[in-house]
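# This is the structure alone, sequence omitted:
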């Protein structure tokens, strides 16, 4: 049975879903998105994702087609119609359809699209064994704090990593790590300090990142928000990523070399446990 997707007011089988060729999300990547994780058929920390959705559309002077409350009601209906237990729910808002022009149209109606993806979230090989990461130059635009669908540079970096036999890429700009292709980057120094880049327009303001840093501080881990270099990663006690789809996942190999013994570290494993407990409490 095909998935049921949502397109501008209609719940449809995925093979019947259509959107205008003039939609600005298609023509200009003039669109933003959010991905909420699904556990036990419910959404994880969804209020935070909807708040970021509002922040993103505001930053682009883009309206929403309906209220956040109505959007969440559609999300919950999507979960029911697709009978999804574990995975993700993708949501995309575009500026809508208008004749092709670089200027923002004045009378277009925003488009809203959603679909679900079933996949393991808690019990994964990546969580158990860790992932490998290589570095590649960060060639993205300068407003990475806005969660737009303009993901071609990130996709290219991901493919570069896969072609090199790694799982993901950490992006480097001016000699410092910015973030991963679809995740925030973190290391733990040999002194036990958790380092992660400070929030700015250079990185996405990760929802999972925010929760994990709060959990780390509650646990007594010292958190320092500052930029760090690839050399600091190579010399770290641990490294890990955070994202909505992968929670806390250890990085065990960096640029072809193991981090310490090449096994998931205790801080990453503990923070993953704590985040899973947090996620289960946040379900809606």
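Happy to help now that I have it. Small disclaimer: the values here were computed from a predicted structure and weren't measured. Residues are numbered from 1 along each chain as shown.

# Please count neighbours and contacts with C-alpha atoms only from this point.
OK.

# helix or strand for the closest residue to residue 46 other than its chain neighbours, which one?
Distance criterion C-alpha to C-alpha, 6 or more residues apart in numbering; nearest residue to residue 46, sequence neighbours excluded, is residue 36 at 6.3 Å. In this assignment (DSSP states H and E), residue 36 forms part of strand 31-39.

# take a look at this one as well, against the first:
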């Protein structure tokens, strides 16, 4: 079935959805994006994703052309139009169409808003069953990683370098500490059972799934520390895992060829994945 795309207020068949070559998202990566998971035809953690979208737009001076109510309605409609039971909704907002210039165009330039879907069985994830292998790479991204921009070339390069080394993904490091994965938040569980994850700053994205998982951990009486951790701490950890909207909670079983603990998905990671799916599925809208 041909996907139905949302483009600037119109619903178009995929072949008909076109964006100008002068769009600043194409020319300058002057754009932000957001990803919302769909389960049972409903939106998972939507409020957090909508709030982060608004924050990213504010940080870059972008104007979201839809009200909160209209944005939610558009998300629900794109699910219905594409008859999607499970998968992802990708939204991209650019500064709009203008002749190429480093300076921003006039403030009244209409933005470009695109939404499209990807159907995917998000519940059946082989990586969550076996765990993933990661390699450590330097974090060479720009300094405002807290804004969810479409500047994804270096994360793509890191992912490909990881695959070339026989791994699934990369954990990025800066100043001797892990920041995050190529497209996910990074976490470890210490030998004492403390869940440790990097505290929020300009150095990493404020993950929506990250926040939900930390809330779930605290509700289960698990000690949580939000602070930087080193690769050495990660290698000595009892468990390690990543979180993201596209994969929920996925164990990390190997870093730079060295196994984490016994090299198998840890029980806390597996329990957090189960809790996340059960609670978010029940609360989806």
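Structure received. Small disclaimer: the values here were computed from a predicted structure and weren't measured.

# With the second structure overlaid, how far apart is the next helix or strand after the strand holding residue 36 of the first structure on average?
Per DSSP H and E, the first helix or strand lying C-terminal to strand 31-39 of the first structure is strand 42-43. By mean C-alpha distance after the TM-score superposition for the first structure, the fitted strand 42-43 of the first structure averages 0.8 Å away from its aligned residues in the second structure.

# follow-up on the earlier one: the strand holding residue 36 of the first structure vs the second structure, mean deviation?
So strand 31-39 of the first structure averages 0.4 Å relative to the second structure (mean C-alpha distance after the TM-score superposition for the first structure).

# Ok, stretch 155-162 of the first structure next?
So stretch 155-162 of the first structure averages 0.6 Å relative to the second structure (mean C-alpha distance after the TM-score superposition for the first structure).

# What residues of that stretch count as buried?
157-162 (16 or more other C-alpha atoms under 10 Å).

# re the thing from before, what is the strand holding residue 36 of the first structure packed up against?
Judged by 3 or more C-alpha pairs under 8 Å, 6 or more residues apart in numbering; DSSP states H and E, strand 31-39 of the first structure is in contact with helix 46-59, strand 87-94.

# which residues sit against the helix or strand following the longest one?
Downstream of helix 46-59 of the first structure, the next assigned helix or strand under DSSP H and E is helix 68-82. The contact list for helix 68-82 of the first structure, computed with C-alpha atoms under 8 Å, 6 or more residues apart in numbering, reads 3-6, 41-42, 50, 89, 114-116.

# Serialize those residues to JSON lines and add fields for distance to residue 108 of the first structure.
Output for those, formatted as JSON lines (distance: C-alpha to C-alpha, whole Å):
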{"residue": "3", "distance to residue 108 of the first structure": "28"}
{"residue": "4", "distance to residue 108 of the first structure": "26"}
{"residue": "5", "distance to residue 108 of the first structure": "22"}
{"residue": "6", "distance to residue 108 of the first structure": "19"}
{"residue": "41", "distance to residue 108 of the first structure": "34"}
{"residue": "42", "distance to residue 108 of the first structure": "33"}
{"residue": "50", "distance to residue 108 of the first structure": "22"}
{"residue": "89", "distance to residue 108 of the first structure": "25"}
{"residue": "114", "distance to residue 108 of the first structure": "19"}
{"residue": "115", "distance to residue 108 of the first structure": "23"}
{"residue": "116", "distance to residue 108 of the first structure": "26"}
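
# hang on, the earlier thing: going by distance to residue 59 of the first structure, which of the buried residues of stretch 155-162 of the first structure wins?
residue 157 (25.5 Å; C-alpha to C-alpha).

# My guess is that closest one contacts residue 166. True?
No - shown here, residue 157 of the first structure and residue 166 do not form a contact pair, counting by C-alpha atoms under 8 Å, at 11.1 Å.

# got the contact list for residue 224 of the first structure?
193-196.

# From those, list just the buried residues.
Taking 16+ other C-alpha under 10 Å as the criterion, what is buried in the contacts of residue 224 of the first structure is 194-196.

# Residue 238 of the first structure: which of those residues is nearest?
Of all these, the one with the least separation from residue 238 of the first structure (C-alpha to C-alpha) is residue 194, at 9.1 Å.

# contacting residues for that closest one?
186-188, 221-224.

# rerun at 10 Å
186-188, 213, 216-217, 221-225, 236-239, 267 (C-alpha atoms under 10 Å, 6 or more residues apart in numbering).

# any idea how far the residue nearest to residue 32 of the second structure when sequence neighbours are not counted is from residue 243 of the second structure?
Among residues not flanking residue 32 of the second structure along the chain, residue 149 sits closest, at 4.0 Å (C-alpha to C-alpha, 6+ apart). Residue 149 of the second structure is 19 Å from residue 243 of the second structure, where distance means C-alpha to C-alpha, to the nearest Å.

# More neighbours: the two, which one.
Shown here are residue 149 of the second structure and residue 243; by other C-alpha atoms under 10 Å, residue 243 has more neighbours (25 against 21).

# element containing the more buried one, please.
Residue 243 of the second structure belongs to strand 239-244, assigned by DSSP H and E.

# Just after that strand, pick out the following helix or strand.
strand 248-255.

# list the helices and strands that next one packs on?
Using 3 or more C-alpha pairs under 10 Å, 6 or more residues apart in numbering; DSSP states H and E, the elements in contact with strand 248-255 of the second structure are helix 126-130, strand 132-138, strand 169-174, strand 185-189, helix 208-219, helix 231-235, strand 239-244, helix 267-283.

# possible to save the ones you listed as TSV with distance to residue 257 of the second structure?
Shown next, in TSV, are these (distance: least, C-alpha to C-alpha, whole Å):
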stretch	distance to residue 257 of the second structure
helix 126-130	15
strand 132-138	8
strand 169-174	12
strand 185-189	17
helix 208-219	25
helix 231-235	10
strand 239-244	14
helix 267-283	20
